[in-house]
Each structure stands twice: as structure tokens, then as C-alpha cells.
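Just to be clear, the model below is a prediction. Sequence and coordinates:
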Amino acid sequence: KENNLNSTPELTLKAIRMINEIGSERGENGMPRLLPGLNFIYGLDGETADTYDMNLDFLKKLLDENLLVRRINIRQVLPVRREFSVRVNPNRFKQNKEQIRDEIDHEMLRRMVPKGTVLTEVFTEIRDGNTTFGRQIGSYPLLIGIPYPLELGRFYDIVVTDWGKRSITGIECRFDINKATMTQISGLPGIGKKRAAKIILAKPLDPEKLRKAIDDDSVFDALSPYIVY
């Protein structure tokens, strides 16, 4: 009431449950069709030292209920029309923000786009060193890092291989392992540069030759969503 937020934790949780019930189904582009976003604003009237723990506990409850949110924004209030009585502790704010990024964001991404999920029509935008970054067209699209150079300004289907705190890593969907470069192969989950070199030397590859080059059945078995021969 003091801050005219027009909601409570209970109402917010109810809304998140409703949106998940309708929108968590995966759409044609590989992402859930519709997910909510959350904004946490620190420094509002009525805030106490317990607010930080309450916010984190609320987010943990979402994970406990297997509820998804697309983004979690963490902001400090900026007074415009009046001053607020609360002064944000910068160290406590930073610690809480890092907790949310470490304990919530990564796990939320892992559930939202599991390994092997194909994200269609990812538009490549920029390159930083050997990493190409792209996003799907849409509201708040995920930032996707592809660990090798790709032509910019094109659409690619990308399969998820790993997650960061607020972004994901992926590679081209089901590329031909016999035509792949060293950097493409090393981007496969569980491969790395050493195994990639062995795979390159073993070309031309069939499943058995690849299995022998990798020398780890669990790694080999996990590659089926990513490659063709």
C-alpha cells in the first residue's frame, strides 16, 4: 500500500501459476509460448533487512513448484517526485543480486531450455573473438553464444548445449560431423579440443569410428541430437 504496487506476494504467485498453466507449453520456435517476468525493486518504503531474504525465498518457491519465469530484473528505486525513506545497502544489494543470479537464474534457464532443445531461426548479430552471438526475434529473446564463427545476419537453428546465468550456449542443429571444423566439433558437449583433434584425425567417420575416437560411451551417446554423418 505504501508504494502503490497493486499486488501482494500471494497474488503475484497466483498470476505466475496461471500464466505457466497456459504458456509453459513449448512452441514451434523451441521456447515456451508465454512466460511471466519479474521486477524486484529495492529501496521502496517499508523495506527492511528481511526483504532480501523474502525475495530470495519467493524465487526458491517458484523452483520448488516447477514454475518458470522468463526474466528476473533487479533494480534500485530512483526517486523522481519524492524521496524515499529507505537507503539501499550497496553491499547487501550486490550480495542478494549475485545470489539470485547464481541460485535461481541458472536453474531457471536449465529448466526452460534443457540440453538438446532446438531453438529455431536464431539471428546471428555480432562476433566476439571466435564466439558468435545471436537471438531469436521476439520480446526479451535469450542471448545465445555459439562457440565458433558463423556468418552474421543469417538465421540458424541452434541446439542448446549449456547454460550461463542469463544466457545459453548452443551449436548449429545436427551438423555433418564429417564436414565440421575443429571449432565446431570442440563445441559439442563433452568433447573439447583434445577429443576434437582425435575426431578430426579419424575422418571419415561412421558411428563406430566416432565412438572409438571419443573413447567414452556416455559422451558418445549424448551426441545424437547434435550431429549427422
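In hand now; what should we look at? Treat the numbers as computed from the prediction; the structure is a model and nothing was measured. Residues are numbered from 1 along each chain as shown.

From here on, just use CA atoms for contacts and neighbour counts.
Noted.

Just give me the neighbour total for residue 92.
12 (other C-alpha atoms under 10 Å).

Spit out the contact partners of it.
By C-alpha atoms under 8 Å, 6 or more residues apart in numbering, no residues touch residue 92.

and the lengthiest strand in the chain, what does it pack onto?
The longest strand of the chain (DSSP state E) is strand 118-128. Packing contacts for strand 118-128, counted by 3 or more C-alpha pairs under 8 Å, 6 or more residues apart in numbering; DSSP states H and E, involve strand 131-136, strand 155-163.

quick one, the longest one and strand 131-136 angle?
On the basis of axes from the mean of the first three to the mean of the last three C-alpha atoms, to 10 degrees, strand 155-163 is oriented at 110 degrees to strand 131-136.

I'd like the next helix or strand past strand 155-163.
Using DSSP states H and E, the helix or strand that follows strand 155-163 in sequence is strand 167-172.

Identify all contacting residues around the next helix or strand after that following strand.
Downstream of strand 167-172, the first helix or strand assigned by DSSP H and E is strand 175-176. By C-alpha under 8 Å, 6+ apart, the surrounding residues in contact with strand 175-176 are 226-229.

Included below, for side-by-side comparison, is a second structure:
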Amino acid sequence: MNALIIDGYTDEPAAFGVPPYISPRIRAIAGAFLLKGIETDYLTIDSVRQEGLWEKGNDYNFLIVFGGVTTSGRYIGGTPISSSEISLLLKSNSDPTKIVSGPVVSVGYTLRGGTTAFTPDFGEADYLLRDEFEIADFLDLDSGGSRYSLLNRLYPAGADVIRLHPCFPDLMVEIDISSGCERLDGYCSFCTESILYGPYEWRSIKGIVAEFEKLKQVGVKAIRFGRSANVIAYGYDRRRNTLDPSLSEELFKSARSIIQPEVFHIDNGNPIFIAHHPSESRSVIESVVRYNTVGDTISFGVESFDDEVRSLNNLGGSVQDIMFSIELMNEIGKERVEGVPKLLPGINLLYGLPGQSRNSFDIDYDELVRIQERGLLLRRINIRQTMIFPGARIFNMTRPRIDHRLFEKHKHRIRREIDAEMLKKTFPLGAIIRGVIPEFSEGMIYFGRPLGTYPILVGSPVRFEDRTDFVVIGHGMRSVTGLPVGTELNNLGEREMRFIPGIGRDRAKSLVIKRPRTREELIKIVGPETHKTLSLIKTKLGGKWL
């Protein structure tokens, strides 16, 4: 008996699985079949598209198509599966038992913000199974009585599937540390976390450590505590409303000592929870910064700074709570490694929520300006439109019609006036970005990103085909310009030199023609101010500049 899993990817508020990430749910599904003695293969939907493998499932006894998006995003590494592609796979494979699973079954289908999900007709499927628990039940696996008693068996059992991912070993492995939302006062109007995962529950350190041991054997080098709605709340006792920071210390220390990852990041944090548990949260954040790797981001689901919108959609807490948490994250995470902060907050803003008006755009913008004027840093600002899912409270609420012209104007204003300025401070001239993986090119500019949470996009006039370390020499609105570490000025051509601050066309031409050999000759061409900039960059590049 054998099975083929086709990973159509998932993007949830508290889980990500679009390359170069792999969702933990893939390991769980693979583990369920492997524990039943069924050999299991794995393909991504992008591999299916590129290689024309639509009928590949006919070579197997079982075909499992997994996927579903519950938060909108823009993707570089891959494209989530569409409902028509799921239907095509089902119709093209008549021999195996066909199973569709994931959020597309649990809550419905949509790929774009500002739309309402619907239930697709997958009539060709033999089984529609919401999640890995229904898959385990289908395979007659004993659940052990609780969510994590099952998953603690499935995750290690299915870990070898990671090696089959086309990005491996340059792959970010999501780690499940908790499920559901820890809030005591209900959920946000648009919440799907509670629909998909039920009541809040955190996974035991013993279970996670067992998975760490297996991931080390597999050869995993990059991990993220991304399968969690609030990393800071790990170990939270809802009944007593208490948090034990020593559990987070043990968890993060175990990840560092066992896997010894090259990249170790987190994802979600609830700023309201942090503000309401300030002392304990401080200790947890200090543990994060002690063991994580540079360039990390904690995502704050702010959604709106408008008090009326916050109240109507039960977003919880206050704007003051949010500001407190942003300040705390800046204070603890400001330590820089090679010019890049260890940990910064990022915030999510959501539009299309009940109660929003034209005034909400101004309120959000003004609060971002306030953050900026106080010298606080945000790693990124995500601006999205709401996805509406049946089962969420927002489905039955009156929602505003989004003025798309105003929305786009607002988004570009924030990118131009806030994002771009934050980027210059977060990745200053001379900062080093390690391990940039090439992804695509536009004209003669070559782009790549390191592994990580919201990794920075690096564009370079110098072609690179392998993982490369870069020095920042310029800034865009959402990306930086870099030169590879070790670059030498006199080895660059005229086109590449133009990207260096203060050089320009004429100076680049003079540098190529004259190829200065002394410091004085270089200053004569570029001037003293530009030479100061060159000197700053040179110390980081390590090339034999003058």
C-alpha cells in the first residue's frame, strides 16, 4: 500500500506552509499513513504544475490533496492551490482512494482578501476530511484521547517527508507549540483559529523535544515557532490566568541545544496579552532574544487602531496596550547583530471590518506616524482585506463596502512614508544580511531572501546563484539593495557601480575608465562625502577597496 500527498499549501493566521515554508500538518498527515505501514510520497502543487504530474496519483492506493488559505497574502516562493486545480486532480486520478483535507474543507475556499469563502463541490473525492484527526480516524489510528497525544506521535513519524520538499535543505520548518486562542473574553469577529482548532491548548515540552530529536536526524536547519496564535502565551493557564515564563525558557533552550538551527524565529504574539501580563511577558521575550537568530519578527494582530472598530469586532484591549507592547519589543529586541536588530514587532492592519469608515484610514495612519515619531521600529506593516468565512461572527455582521481607490492610496502612503523610513533604520547602510537564497530576476537585477519570518527581499546588480551574504548599500520601499560580501570596487562594471550611493552614471564611468589605485585618486573621482559612504560599506564588504 502506498499514498501520495500533494501539498497545496496553507496560509492561516497562525500557520504558514507556502515555500520556502512547510506546514506541520503535512508531517502529521504523512505520519498517520506511515504509522499504518503505508509508504508515503510527497509533491508540492508547484511541482505538479511544472512537471505536468496531474495524473501521478494513479500510481498510488491513496491520493491526499491538502490545502486552504484563511488569510490573504502575496507569495514569491509558491502559489496556493485553487479549487479548480483540486477538481482537476480528482478527475485525473480515478484509481486511488481520493481524499481532500485542510482548511479548504474545514472552513471553505477563497484566495483573495475582501471576498467571502464558499464550499466547493469536490464530488469526485471519496472523502472530505477536515484535518489530520479525521484522517487518523479514517485510518483507524488510536487518538490517545487528546489533540497533542495524537500529534506528538504523528509529527516525528512523518518528519522524513521534509526531505522530499523541493526547497530542502533551504526550508523553514514550522513547529506546532499551541493551538486555539488563549483569550478569556471571546474571539475577534473574523477569527478562524477557534473554528479550525477549538479551545486553547499548549503542547508539552516533552512532545516537542521528541520532535526536535527527529528533526535533527532529518537534517533540518531552519525552524519557526509559527503554529501558534500567541508564542508569548506558551504555558498559559487560562483557568488561573497565570503564565510561567520558565516553560518558555526551557522550550527555546531545548530548540537551540538540540537542533542547533542556523535560523530560529517565531511568528505571532498578542500585544494585549503582553500588556496584561507585563512582567511575565518581559521574561518570555528575553528568552526569545536569548536563543533566536537575528532578523526575527513577532507579528502583532493590531487589525485597527480605531477604538469603535476594535470594540465592535471584539479585538480586545486598547491602543495604549498596543503601544506598550511595541515599546517593550523595541526595548528588549533592539540588540543588533552585524547591523540588524535581533527581534522587532510587525503589525497587521485589516480592512473591511464592521464599523470601519473613511476616518479609520486616518486613525491608522496617525498612529503609525506616532510610532515613528517616538523612534520605535516596526519590521513590517501588513495591510490586508478581510476574508469572510462561514462560522466566523463577521459572516452575519453588516460590513462596509471597501473604497478600493482609497484603500490603495492608503496602502501606498504607508509604504512610502512609514515602511520605507522604517526599512532604512532596520537595515542601515553597511548592515549584513546572511544566507540570501536566489529567487528571481527582473531585467539585470537579481533578487533573493534569507530564510526567516517576513525575510527582507534583497535586490542586487550582481548575479548570484547560491546562498550569498550581502551588505546593504541602498533601500526601496519594501526591499534593500545589496552587494555580495567580498565585492571589490575595481572588479565592478559601470552598471553595478551606479547602485552604490553617491556614485551615479558619470562617476561610475570615471571609475571604470581610470580604475583608481590610491585613496587620493578615489577621492578625486567620487568626492570626500561619497568616499565616507564607500568607507562604511567597504569595512563590511571586506573587499580590497581604497
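Nice, thanks for sending it over. As the structure is a prediction and not an experimental result, all values here were calculated from the model.

sorry, back to before: sort out for me which of the contacts of strand 175-176 of structure 1 are in strands.
With DSSP E as the criterion, strands contain 227-228 from among the contacts of strand 175-176 of structure 1.

Only whichever of the contacts of strand 175-176 of structure 1 are buried, select them in PyMOL.
Restricted to buried positions by 16 or more other C-alpha atoms under 10 Å, the PyMOL selection for the contacts of strand 175-176 of structure 1 reads:
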select buried, resi 226+227
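
hmm, which two among the contacts of strand 175-176 of structure 1 are most spread apart?
Largest separation among those by C-alpha to C-alpha: 226 and 229, giving 10.6 Å.

Give the aligned equivalent of residue 75 of structure 1 in structure 2.
Aligned by TM-score structural alignment, residue 75 of structure 1 pairs with residue 384 of structure 2.

distance from whatever helix or strand its match lives in to structure 1 after superposition?
Following DSSP H and E, one finds residue 384 of structure 2 within strand 381-385. Average distance, strand 381-385 of structure 2 versus aligned residues of structure 1 after superposition (mean C-alpha distance after the TM-score superposition for structure 1): 1.0 Å.

Measure how the helix or strand just after that strand sits relative to strand 381-385, angle-wise.
The helix or strand immediately downstream of strand 381-385 of structure 2 is helix 404-414, counting by DSSP H and E. Angle, helix 404-414 of structure 2 to strand 381-385, by the same axes, to 10 degrees: 170 degrees.

so where is helix 404-414 of structure 2 in structure 1?
Mapped onto structure 1 using TM-score structural alignment, helix 404-414 of structure 2 covers residues 90-100.

ok, now stretch 68-84 of structure 2?
Aligned using TM-score structural alignment, stretch 68-84 of structure 2 spans no residues in structure 1.

Repeat that for stretch 291-300 of structure 2.
Alignment note (TM-score structural alignment): stretch 291-300 of structure 2 is unmatched in structure 1.

now the end-to-end length of that stretch.
Stretch 291-300 of structure 2 has an end-to-end distance of 20 Å (C-alpha to C-alpha, to the nearest Å).

on that earlier part again, quick check: the match of helix 404-414 of structure 2 compared with structure 2, mean distance?
For stretch 90-100 of structure 1, the mean deviation from structure 2 after alignment is 1.6 Å (mean C-alpha distance after the TM-score superposition for structure 1).

Just the buried positions in that stretch, please.
Within stretch 90-100 of structure 1, the residues that count as buried by 16+ other C-alpha under 10 Å are 93, 96-97, 100.

again with stretch 369-376 of structure 2
Result for stretch 369-376 of structure 2 [16+ other C-alpha under 10 Å]: buried residues 371-372, 376.
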